[in-house]
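Participant: Pasting a predicted model and its sequence here:
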Amino acid sequence: MSPVPEQYRSLRAFAFGDGPGLADELLELVIKGIKTATCSTEHEPNTSTSGERWIVLDGRGEPACVIETTEVTYRRFGEVDAAFAYEEGEGDRSLQYWRDAHRRYFGRQGKFSEDMMLMCERFRLVEVFRDHRLAS
């Protein structure tokens, strides 16, 4: 039996971050209601539209929850503000932490530049799948 309820089986799926550890760390923040925003380069295939729902995968690639995009804006890296950084929910939730962490993240992908365009997405948690367990 699939852990994904039937009404969500047609949704696209993705994992946050660029590896299993980061995927689980960010997923936990989503499930706890701390992380309600994310960003990606404007050219990534997971580009969202407002109202779209997604299955979020954990670090093992297992379906964990469903989120719904509530807002999508495009901003340059340097235009991301403290409110958005706080909603991303990472580290101490400060703009400085966000900038440092995202310089490293996009740098690992070879995509970072100070004026890069980002898709900034706000979302809400719709449902956590009953059988989901975060890796320890």
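Facilitator: Structure received.

Participant: For the rest of this, base every contact and every neighbour count on C-alpha atoms.
Facilitator: Fine.

Participant: Who are the packing partners of the top helix by length along the chain?
Facilitator: Ranked by residue count under DSSP state H, the longest helix found in the chain is helix 95-108. Contact analysis of helix 95-108 by 3 or more CA pairs under 8 Å, 6 or more residues apart in numbering; DSSP states H and E lists helix 82-88 as its packing neighbours.

Participant: Kindly recompute the last result at 10 Å.
Facilitator: Packing contacts for helix 95-108, counted by 3 or more CA pairs under 10 Å, 6 or more residues apart in numbering; DSSP states H and E, involve strand 37-41, helix 82-88.

Participant: Out of these, flag the one nearest residue 73.
Facilitator: Nearest to residue 73 among those is strand 37-41; the distance by CA to CA comes to 9.5 Å.

Participant: After that closest one, which helix or strand is next?
Facilitator: strand 53-57 (DSSP states H and E).

Participant: about what we covered before: for the helices and strands packed on helix 95-108, which one sits closest to residue 113?
Facilitator: Shortest separation from residue 113 across the helices and strands packed on helix 95-108 is recorded for strand 37-41, at 10.8 Å, computed as CA to CA.

Participant: Against that first model, consider the following:
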Amino acid sequence: MTTTEFWKSYLKATNQKEENALYSGELVFEDSGFTGQTQLSLVLSGAKTATFTPLDVIEINLEPVPSRGEVYVVLDSKEEPCCIIELTDVNIVPLNEIPWDLARRDGENENLSDWQDKMREYLEDEADLCGFEAREDSKIVCEIFKVIYKK
């Protein structure tokens, strides 16, 4: 099924008209140390309800900061659509101030310390790749979402 066909099936199932529906694009869950398919499994199971991106990466790539209400078609590793998510909240928080109740929404770690270690490694990798300085107080875009449609 194409992304367009999947989107149309979502619109039909939710009784929405295409001209009134918000479509923000496609999204693939990837992270170092985890395959996209593992991340996707966490999303589909409900264990993962947030994603975290360094603000520097968004700014360097000249992308807009995501905002509440955006709706994305989530693709699997074969670029097949498998669900649709809606951003329910977006916060920009320094890495060293992200609390466990927010970090646990990532769905991958058992405690804040493990999550922080993983995020520091991710931040350093992105900093090396994009050319910014990774710091303990680097601002992180925290996107909280919910799955609103599955195939």
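Facilitator: Arrived safely. Bear in mind that the values here come from a model prediction, so they are computed numbers and not experimental data.

Participant: Give me the TM-score for this pair.
Facilitator: In this superposition the chains share a TM-score of 0.81, using TM-score structural alignment, normalised by the length of the first structure; 128 aligned residues with a CA RMSD of 2.4 Å.

Participant: In the second structure, what range does the longest helix of the first structure match?
Facilitator: Applying TM-score structural alignment, one finds that helix 95-108 of the first structure aligns to the residue range 112-125 of the second structure.

Participant: related to what we said a few turns ago, could you export the helices and strands packed on helix 95-108 of the first structure as TSV, including mean neighbour count and distance to residue 125 of the first structure?
Facilitator: What follows is these, written out as TSV (neighbours: other CA atoms under 10 Å; distance: least, CA to CA, whole Å):
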stretch	mean neighbour count	distance to residue 125 of the first structure
strand 37-41	20	11
helix 82-88	19	13
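
Participant: what's the mean distance for the longest strand along the second structure versus the first structure?
Facilitator: In the second structure, assigned by DSSP state E, the strand with the most residues is strand 81-94. Following superposition, strand 81-94 of the second structure is found to deviate from the first structure by 0.8 Å on average (mean CA distance after the TM-score superposition for the first structure).

Participant: now that strand against strand 50-54, angle please.
Facilitator: Angle of strand 81-94 of the second structure versus strand 50-54, following axes from the mean of the first three to the mean of the last three CA atoms, to 10 degrees, is 50 degrees.

Participant: same for strand 81-94 of the second structure, what does it pack against?
Facilitator: Using 3+ CA pairs under 10 Å, 6+ apart as the test, strand 81-94 of the second structure ends up in contact with helix 3-13, strand 25-28, helix 36-45, strand 50-54, helix 55-60, strand 71-75, strand 139-150.

Participant: Mean distance between the longest one and the first structure after superposition?
Facilitator: Once fitted to the first structure, strand 139-150 of the second structure is off its aligned match by 0.8 Å on average (mean CA distance after the TM-score superposition for the first structure).
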